[in-house]
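[1] Fold the following.
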Amino acid sequence: MPNRLAAATSPYLLQHAENPVDWREWGEEAFAEARTRDVPVLVSVGYAACHWCHVMAHESFEDEATAAQLNADFVCVKVDREERPDVDSVYMSATQALTGHGGWPMTVFTTPDGRPFYCGTYFPPRPAHGMPAFRQVLGAVTQAWTTRREELESAGTRIVEGISARLDLGAPMPLTAEVLDTAVAALAGGYDEEFAGFGGAPKFPPSMLLEFLLRHWARTGDPEALRMAAGTGEAMARGGIYDQLAGGFARYAVDAEWVVPHFEKMLYDNALLLRVYVHLWRATGESWARRVADETAAFLIRDLGTPEGGLASALDADTDGVEGLTYVWTPDQLVEALGEDDGRWAAEVFAVTPAGTFEHGASTLRLLRDPDEPARLASVRERLVAARAGRPQPARDDKVVTAWNGLAIAALAEHGVLTGNEASVAAARRAAVLVADVHWVDGRLRRASRDGVAGAPAGVLEDYGDLAEGLLALHQATGEGRWLELAGDLLDVVAEQFIDADGWHDTAADAEALVHRPFDPADGPTPAGVAAAGGALVTYAALAGAPRHRELGEAAVGSLARLVAQAPRAAGWAAAVGEALLAGPLEIAVSGPAGAERDALAAAARASVSPGAVVVVGDPDTPGVPLLAGRPLAQGRPAVYVCRGFVCSAPVTELSPLGGVLGPS
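    Predicted coordinates:
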């Protein structure tokens, strides 16, 4: 019989709806039940595309004996970390404090009022690798709860006090050129000269750092910044972390060489990386950067697009319980799909070896060089995609998360205007319409929807910041005032709900009270909420002529200046916003009737690599577009107005002088 999760909107929770465990969703009802029964709460946190979450589910949560023990001795709560990032943040802080590491599945035992007293991640069904069996852990917790209750409750109190202490980020200060230069130098010290990227295995796509490095190069001309950005971009694009057949990046590489990925494909990674690759192409003109940008945009629209217009959260790491089953190849499989000649050629081109680079003699596909026969490569890829389509396919987590759709809206809008791909702009607009119509409820954001229905969890700071960022990019791409207006409404909520005398917070002032109010200033796989909000505030200020928003954006990233200086790998997006502030950012209005002359000026303006530059294109005094207000034609011709910090140069009508106006300050 289905348990209490059968009515959930989260695909992850629905994966557990048939478990014999009497799961409950997060909420007061679960904790009230624990108080009534006088038992501890098991909070199990994961997400739909998580490989080890599936493993623990099969081993333990589907096991009748384990379920009976759980049901007898605990109230069991299942949490989708992507739907409740606030809950995840609180208990991840506790898990890391107690164990020194974190990850998913996350297994947390709390008192009936939510105070965590014992935390872990994956537990096996039998003792292994120094880990106790999960049922042994359950028994030990139950015994301790029965015989040492006061000790556990005291531990919970101490843990909450510990995780509630805010990280001392020092006094806010401007992100000066010196701070940002120091950050680039620190990144250079950790750059992998052999395989690119930063640090060793596992190696994650450093999306926010790459954007920072590109903006730093654009402002300063520093060749080292561009070398690190382009080197990392190309290494990932040619490695196994990138799907060489259908586009899209996996979550991370398990090795330092980008060969073997953790195969889940997340919307947020691909949205952030799409933006990076289209900016890499703009900066360098490299064909591989343009190819990867185009393929990643196509992947987002084709494989993650939902019928309602949004973008789904992820494709699973597993297929039929086997990681990578859909994606890896042996030489014989290539021959079977392509014939002897093309099969052997493909094995050479994609570095598929008899020994294999993955498991059981299979290999991930890598494109270590561009072959001299592009038509043959295109034919081979097309046939391999068709052959792969006949294999079992990974499941899709089809919930639509506000923040991640905001990142995708920004990336698709920019890809569309920079490459002329109208399908990308249209996809960005569809996603924006869905989020605006479904997620924006009574003047506040909901975190996610599924099948066009908004879920109950409230939006957190990253939802407001990332969605505003996306809407501002869409406003620039379409010239529609609706998106600028909604972005302003979102940022008004940020100012009202997420900042107080103690500083910034990741949850709203009137959000559900947890055992502590979370705030994480560091980037994770997505920009930190405060950095995302700061970037959106700076961009909004440039587009709307709003000094108040610029001041708040400066304060947001200024609060992270010490983090940028001391740990730039944790503050890439704040550093990228800092580059925009130093560069102006440029405010560029291309004013005039549609036609070839205006189009040429618009293309030149958009080709500007000035960090964080905003560009709007349209008829003079277009309603809802402040940058076009009072921007008439010049001598009867379309004109470009370039402003920096609300101070404007004379309008330009020719391409040749435009380059000088758009150059670094």
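
[2] hey, let's count contacts and neighbours off CA atoms from now on
    Noted.

[3] show me what contacts the residue positioned nearest the centre of the chain?
    For the chain, the residue nearest the mean C-alpha position is residue 268 (3.0 Å; Cα atoms, centre = their mean). Going by Cα atoms under 8 Å, 6 or more residues apart in numbering, residue 268 touches 313, 404-405, 407-408, 525-526.

[4] Which one (most neighbours) among the residues you listed?
    Greatest neighbour count in the contacts of residue 268, by other Cα atoms under 10 Å, goes to residue 408: 34 neighbours.

[5] How about that residue: what's its closest non-neighbour residue?
    Among residues not flanking residue 408 along the chain, residue 271 sits closest, at 4.6 Å (Cα to Cα, 6 or more residues apart in numbering).

[6] Could you report the neighbour count for that neighbour?
    Quick note: residue 271 (other Cα under 10 Å) scores 26 neighbours.

[7] Which secondary structure element is home to it?
    Assigned by DSSP states H and E, residue 271 falls within helix 267-284.

[8] Show residues contacting whatever helix or strand comes next after that helix.
    Using DSSP H and E, the next helix or strand after helix 267-284 towards the C-terminus is helix 287-304. Counting by Cα under 8 Å, 6+ apart, helix 287-304 makes contact with 233-234, 237, 246-249, 267, 270-271, 274-275, 277-278, 280-281, 311-314, 398, 412, 415, 424, 427, all of which sit outside it.

[9] again, but for stretch 344-357
    Outside stretch 344-357, the residues that reach it (Cα under 8 Å, 6+ apart) are 259-260, 329-331, 334-335, 361-369, 371, 380.

[10] go with 10 Å
    Stretch 344-357 is contacted from outside by 238-240, 244, 259-260, 328-335, 338-340, 342-343, 358, 361-371, 376-377, 380-381, 384, using Cα atoms under 10 Å, 6 or more residues apart in numbering.

[11] Quick check: PyMOL command selecting the buried ones in these.
    Remark: buried members of these, expressed as a PyMOL selection using 16 or more other Cα atoms under 10 Å:
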select buried, resi 238+239+240+244+259+260+328+329+330+331+332+333+334+335+338+342+343+358+362+363+364+365+366+367+368+377+380+381+384
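
[12] wouldn't the residue nearest to residue 408 be in contact with residue 466 here?
    No. With contacts counted by Cα atoms under 10 Å, residue 271 stays clear of residue 466, the gap being 11.2 Å.

[13] Now the second one, please; I'll put the structures next to each other:
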Amino acid sequence: MPHNLLFLMTYYETSRDKRVLQMVETTLIQMYKGGLFDHVGYGFSRYSTDKYFLVPHFEKMLYDNALLMMSYVQAFGLTNKTIYRDIAKKTAQYIMREMTSPEGGFYCAQDADSEGVEGKYYVFDYDEIIKILGEERGKSFNSYYGITPKGNFEGRNIPNLLGNTNLEDRFQQDIPQLYEYRKSRTRLHLDDKILTSWNALMIAAFTMMYQVFDEEQYLVAAQKAEGFITEKMQDNNTLFVSYRDGIHSSKGFLDDYAFYIFALLELYGATLDCHYLNKAVNICQKTVEDFYDMENGGFYLYGEENQKLIITPKETYDGAIPSGNSVMAYNLVKISQITGDSGFQEKAKRQLEFMSYSAKDYPAGFSFFLMALWMHMNPLENITCVLADKDDLKKLRGKVKLNTTVRILEGETDEYSLINGKTTFYVCKNHSCLPPTNNLLEVLEQ
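    Reported below is the predicted structural model:
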């Protein structure tokens, strides 16, 4: 569950406990080296069936790949190790190539089975590789990826790097040939439903990749998918669960709203386009109105627009994906930090209290909530930008590090004024602020 790793990295950012980062890196590297990662077509399968990450359940899910992309991006941001950047980019390549609709939405999943056999699409014989790549190159490839005549999975082979300490991508020129061969050999079934909640996670992942790697293609993918949700899966501020063949399904549940707000906040953080922030605030207000338990705290799974049931549950535990309540805790903290709105500050405080009560007996099962709580207790830098010229905003986009809170003011206020008549930056942390400055580079260094 990648949100465990995301919490540990959030914790490490302020604690600088090296043991925590070592835990994260060990897991991230082992997952990549094993068969859990598809070394020919890229992307991650759903989970491993053994402790080495060799044999996966071969189904690939959109949400897993989104959360793992976030994890590898954040690991690169903390360590500057190119291996994490490369893994994130390979996974993104898989999503854009195989899991993206022509209109920009992201599909749900690819099945584990081909022709009724689990994993048949992914495995190779030793001699099969040699036949494709030739004797010398094929033997070298087999040695590097742990492919043997005996096999490592039901007499055949799952390519993996578990026997290697040197991860150099030595055979990248051969991968496209094997990928095309594998596609011609058999086919996978694609679940082409487009889910709002899972799409939102992938939008957030691509947005983070843009912010850290500064590559426009990732922002384009994120914005196109967000536009798809706006056009096909949304009516004013009402969201729908899924879309397929031109038809959207029932009205959305808490996860749809929570994850979409999360994605919008990430888009705002990367682009500083207040359109995304305003939209996130509006949908957050609707989520509070429709799903929030005013009396006892917390958010119901079903809202005012959903079918009425005898029992209205509140899901708080983080499973394969974070719970809607955990993500709403994060959203409320983030919005309150960006806007300084006292109403959102109070809502964030109440949600944190509610979730703390739920998490106290087993906090490890509430890692995404712990991210929100840690962010509330240890806020990162807060930059307030007072614009003298709206075009100055372009100079700031893509320059601010991940998770930094940026507030954009389009003119002076009683609290924030322009210095020298130029765009002015106020940098604050832990309730103390540095002197205002017109120098963006100085702000980023501080």
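
[14] The residue nearest to the centre of the first structure pairs with which position in the second structure?
    Under the alignment by TM-score structural alignment, residue 268 of the first structure pairs with residue 63 in the second structure.

[15] three-state assignment of whichever residue in the first structure pairs up with residue 275 of the second structure?
    Using TM-score structural alignment, the partner of residue 275 of the second structure in the first structure is residue 482. Judged by DSSP: H, G, I helix; E, B strand; the rest coil, the three-state class of residue 482 of the first structure is helix.

[16] residue boundaries of the helices in the stretch 101-250 of the second structure?
    Per DSSP state H, counting those that start in this stretch, the stretch 101-250 of the second structure carries helices over the ranges 126-133, 135-144, 175-185, 196-213, 216-232.

[17] So which elements touch the shortest one?
    When contacts are defined as 3 or more Cα pairs under 10 Å, 6 or more residues apart in numbering; DSSP states H and E, helix 126-133 of the second structure packs onto helix 135-144, helix 175-185.

[18] Same check on the last one?
    Contacts of helix 216-232 of the second structure with other secondary structure elements, assessed using 3+ Cα pairs under 10 Å, 6+ apart, are made with helix 82-98, strand 194-195, helix 196-213, strand 238-239, strand 242-244, helix 254-271.

[19] now for the helices and strands packed on helix 126-133 of the second structure, which one comes closest to residue 227 of the second structure?
    Nearest to residue 227 of the second structure, of all these, is helix 175-185, at 30.7 Å by Cα to Cα.

[20] Now the closest one: buried residues?
    Result for helix 175-185 of the second structure [16+ other Cα under 10 Å]: buried residues 178, 182.

[21] so who does residue 114 of the second structure touch?
    120-122, 186-189.

[22] so which pair among the residues you listed is furthest apart in space?
    Applying Cα to Cα across these, the maximum distance is between 122 and 189, 13.2 Å.

[23] Please identify which of the two sits among more neighbours.
    The neighbour comparison of residue 122 of the second structure against residue 189 (other Cα under 10 Å) goes to residue 122, with 24 against 12.

[24] how much space is there between the corresponding residue of the first structure for that one and residue 356 of the first structure?
    Using TM-score structural alignment, the equivalent of residue 122 of the second structure in the first structure is residue 327. Residue 327 of the first structure sits 13 Å away from residue 356 of the first structure, going by Cα to Cα, to the nearest Å.

[25] shared neighbours of those two, which are they?
    Joint contacts of residue 327 of the first structure and residue 356 (Cα under 10 Å, 6+ apart) are 362-364.

[26] how distant is the helix holding residue 271 of the first structure from the center of its chain?
    Here helix 267-284 of the first structure is found 12 Å from its chain centre; the criterion is Cα atoms, centre = their mean, to the nearest Å.

[27] in it, what's buried?
    Here helix 267-284 of the first structure shows 267-283 as buried, counting by 16+ other Cα under 10 Å.

[28] And stretch 35-51 of the second structure, by the same measure?
    35-48.

[29] go on, stretch 351-358 of the first structure?
    Neighbour-count burial for stretch 351-358 of the first structure [16+ other Cα under 10 Å]: 351-353, 356-358.

[30] my guess is residue 261 of the second structure meets residue 283, correct?
    Yes. In this structure, residue 261 of the second structure is within contact of residue 283 by Cα under 10 Å, at 6.9 Å.

[31] How much space separates the closest residue to the match of residue 122 of the second structure other than its chain neighbours from residue 589 of the first structure?
    Once flanking residues are discounted, residue 327 of the first structure sits nearest to residue 364: 6.9 Å by Cα to Cα, 6+ apart. Residue 364 of the first structure is 46 Å from residue 589 of the first structure, where distance means Cα to Cα.

[32] for residue 368 of the first structure, same thing?
    Distance from residue 368 of the first structure to residue 589 of the first structure, by Cα to Cα: 42 Å.

[33] How about residue 11 of the first structure?
    From residue 11 of the first structure to residue 589 of the first structure the distance is 44 Å (Cα to Cα).

[34] Give me the more crowded residue out of these two.
    Using other Cα under 10 Å, the more surrounded residue of residue 11 of the first structure and residue 589 is residue 589, with 29 against 18.

[35] helix or strand for the more buried one, which one?
    Using DSSP H and E, residue 589 of the first structure falls in strand 586-591.

[36] And that strand against the second structure, how far off on average?
    Taking mean Cα distance after the TM-score superposition for the first structure, the mean distance separating strand 586-591 of the first structure from the aligned residues in the second structure is 4.1 Å.
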